[in-house]
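J.: Structure here, sequence nowhere to be found:
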């Protein structure tokens, strides 16, 4: 445990030192988010690329840890590097959606090549046969999971400190679950990631002096997706669906509701709107800080359910997830989350 705390502190320090440097770099190369439409909450230009500080903090701390890097850690580093390059290009040049998707798929395939993949899924039906082998579906399942979570984190990055804070809470949740499962590698990765986010967050919390940009939002989504396959499990190779879906609840449900909302209203799935949870909270008259803190609390509650799900039987965990999803859908319907807003 002491080693994990040390790694987290090192990661915090590196991230906190690098963030102002990255900010100056972003300004120098003119990687700046200039508010051009009414979807943007901020009113003045803010430098992007804050994700670079998180990336370098994560990578450097991981390399500095004692012992050789494992095969899966090398895969995560390579995949994260590809994601960051893609995010950087998007922040600077605003690349097309299909180009971003190709980069995300390439990063997911790197994980597959290095053995970070979904091989077994916990069985929601039988108590005698605990796991279901996905066989040839291992590769598409892994790609869909990684690409889905990567984009989900990117979609909620709409308020100062929101995506970073939610990612931090998710990382802490997976860290606790990894400890409970004695998954040392996942515990190391999440402690480092949590530290990297925490060092960056003071600069990104409202009023933000720097945004993480696609560079950071996609990186956090990718890393959480990858690490959850390593740590949110009940055996060395099985993927417990319930745990990461709850641990990463805010971005997953917000993205799911956005897709349903756009489908119901006849809008393209990828078309941006102002129907996300943070937009709704602002429409209720909350300030940015209040909206972000509420979403932090929701994320923490879902994280607590994820930890609970890890302690009960698989069938009960699936039942818990089902009940939570039903409650969330009813709340979303009642408060108009499926109504389109430009």
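T.: Received it, and whenever you're ready, just let me know what you need. Bear in mind that the values here come from a model prediction, so they are computed numbers and not experimental data.

J.: CA atoms for contacts and neighbours, from now on please.
T.: Will do.

J.: so is residue 66 in a helix, a strand, or just coil?
T.: coil (DSSP: H, G, I helix; E, B strand; the rest coil).

J.: Can you report how many residues neighbour it?
T.: 8 (other CA atoms under 10 Å).

J.: With residue 141 instead?
T.: 15.

J.: again with residue 7
T.: 23.

J.: List the buried residues of the one helix or strand it maps to.
T.: Assigned by DSSP states H and E, residue 7 falls within helix 2-28. By neighbour count on 16 or more other CA atoms under 10 Å, the buried set for helix 2-28 is 4, 6-16, 18-20, 22-23, 25-26.

J.: Same check on stretch 263-279?
T.: Those would be 274, 275, 276, 277, 278, 279, for stretch 263-279 by 16+ other CA under 10 Å.

J.: Next, the buried residues of stretch 120-138.
T.: 120, 121, 122, 123, 124, 130, 131, 138.

J.: same check, this time on stretch 178-191
T.: Buried residues in stretch 178-191 (16+ other CA under 10 Å): 178-181, 183-191.

J.: quick one, what contacts the most centrally placed residue in the chain?
T.: What sits nearest the mean C-alpha location of the chain, by CA atoms, centre = their mean, is residue 221, with 3.2 Å. By CA atoms under 8 Å, 6 or more residues apart in numbering, the residues touching residue 221 are 146, 149, 150, 151, 152, 153, 154, 167.

J.: Take this one as well and set it beside the first:
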């Protein structure tokens, strides 16, 4: 717990400094583009929140390595080092606005390769006959792992659309990973998960509800990469944990990405890499605008609706995470819940598109 606290306050203070002195870096750090289809903020905000998270991880790793737990410190610093390419390229995009999505994905793929070779983070089986045989071939396992890790990192960038959305989804997933690591008698990995939670929470305080600073691409890619890597590590280090736990605990960002690719590429015939205003969280926001009280001022209404949007998606993500926590050893049950989540997601999405919002969502009005 002491490292969770250290990571939390390190991130909290670094992020506070970035916000307090934003006038010194606003020309390069602020998100000045307010017109994109996926944009829902009303004024320029710094998008370099990932810096606080990354530095908090480094500080915690150095302290653990030198003062109390070398094994924990070494693993945390190795994770941070492997995450450096994806974090750096994402942060470069936040500062320059000139890094294309292909370059960002290539950098994230290099981080996935680094973690694979440094930490043995390879997906070698998912308990599906035939596919497991393919994954027993080294090159296929490497390619599959790189795609999986890169895909989840990019998924967190996709869902990072509202205050507190991606960061709380990450915290929920990490709580599940930490809990199952503890149940599987892997205290080192459980502790690492708590440290990452602390680092993200320090940022979350300033991001939700008022949105004083954003994760940016650097922060979103960083936490997505860390969660992907920790999910695979948990399964590899603990054979009692089903590979489907790793999938179900990340079901929302994974399926949001796959559904977006299908919707734009197949259904609409468009480039899935372009900015999009029809993500699940975007539709939730627009439905909330429809219900908004007209008596609110424009600025207050915009802030309030942004803040109210994220809890819907926290709930959606939790619907997959809770069964993953309960049945983390039982593959067939996890597979059933994964299928149920996908069906439920499509049903709710379709209902919102057709302006027939499910009554469960109206409860939060």
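T.: Cool, the structure landed. Just so we're clear, the structure is a prediction, and the values are computed from it rather than from any experiment.

J.: counterpart of residue 305 of structure 1 in structure 2?
T.: Alignment note (TM-score structural alignment): residue 305 of structure 1 maps to residue 323 of structure 2.

J.: OK, contacts around its match?
T.: 334, 337.

J.: quick one: it from residue 298 of structure 2, how far?
T.: 40 Å (CA to CA, to the nearest Å).

J.: Need the counterpart of residue 342 of structure 2 in structure 1.
T.: Under the alignment (TM-score structural alignment), residue 342 of structure 2 pairs with residue 325 of structure 1.

J.: ok so that match is a strand residue?
T.: No: under three-state DSSP, residue 325 of structure 1 sits outside any strand and is assigned helix.

J.: What segments of the stretch 151-300 of structure 2 are helices?
T.: With DSSP state H, counting those that start in this stretch as the criterion, the stretch 151-300 of structure 2 has helices at 165-183, 187-207, 216-237, 243-248, 251-261, 280-291, 298-326.

J.: Can you check which part of structure 1 the fifth one sits on?
T.: On the basis of TM-score structural alignment, helix 251-261 of structure 2 is assigned to residues 249-259 in structure 1.

J.: Go ahead and name everything in contact with that stretch.
T.: Contacts of stretch 249-259 of structure 1 (CA under 8 Å, 6+ apart): 149, 152-153, 155-156, 166, 245, 269, 275-277, 295, 298-299, 302-303, 332, 337-338.

J.: With structure 2 overlaid, report how far it is off on average.
T.: For stretch 249-259 of structure 1, the mean deviation from structure 2 after alignment is 1.5 Å (mean CA distance after the TM-score superposition for structure 1).

J.: Using the three-state scheme, assign residue 99 of structure 2.
T.: coil.

J.: The residue lying closest to it once chain neighbours are set aside: neighbour count?
T.: Ranked by CA to CA, 6 or more residues apart in numbering and with sequence neighbours excluded, the top spatial neighbour of residue 99 of structure 2 is residue 93, at 5.0 Å. Per other CA under 10 Å, the neighbour tally for residue 93 of structure 2 reads 20.

J.: For residue 93 of structure 2, pull up the helix or strand it's in.
T.: helix 70-96.

J.: Skip ahead from that helix and say which helix or strand is next.
T.: helix 101-119.

J.: Give the aligned range of that following helix in structure 1.
T.: Going by TM-score structural alignment, helix 101-119 of structure 2 lines up with residues 97-115 of structure 1.

J.: ditto for stretch 212-229 of structure 2
T.: With TM-score structural alignment as the criterion, stretch 212-229 of structure 2 aligns to 209-226.

J.: Check which residues of stretch 209-216 of structure 2 are buried.
T.: So, applying 16+ other CA under 10 Å, buried residues of stretch 209-216 of structure 2: 209, 211, 212, 213, 214, 215, 216.

J.: any residues touching it, and which ones?
T.: By CA under 8 Å, 6+ apart, stretch 209-216 of structure 2 touches 19, 45-50, 90-91, 94, 160, 163-164, 206-207, 303, 307.
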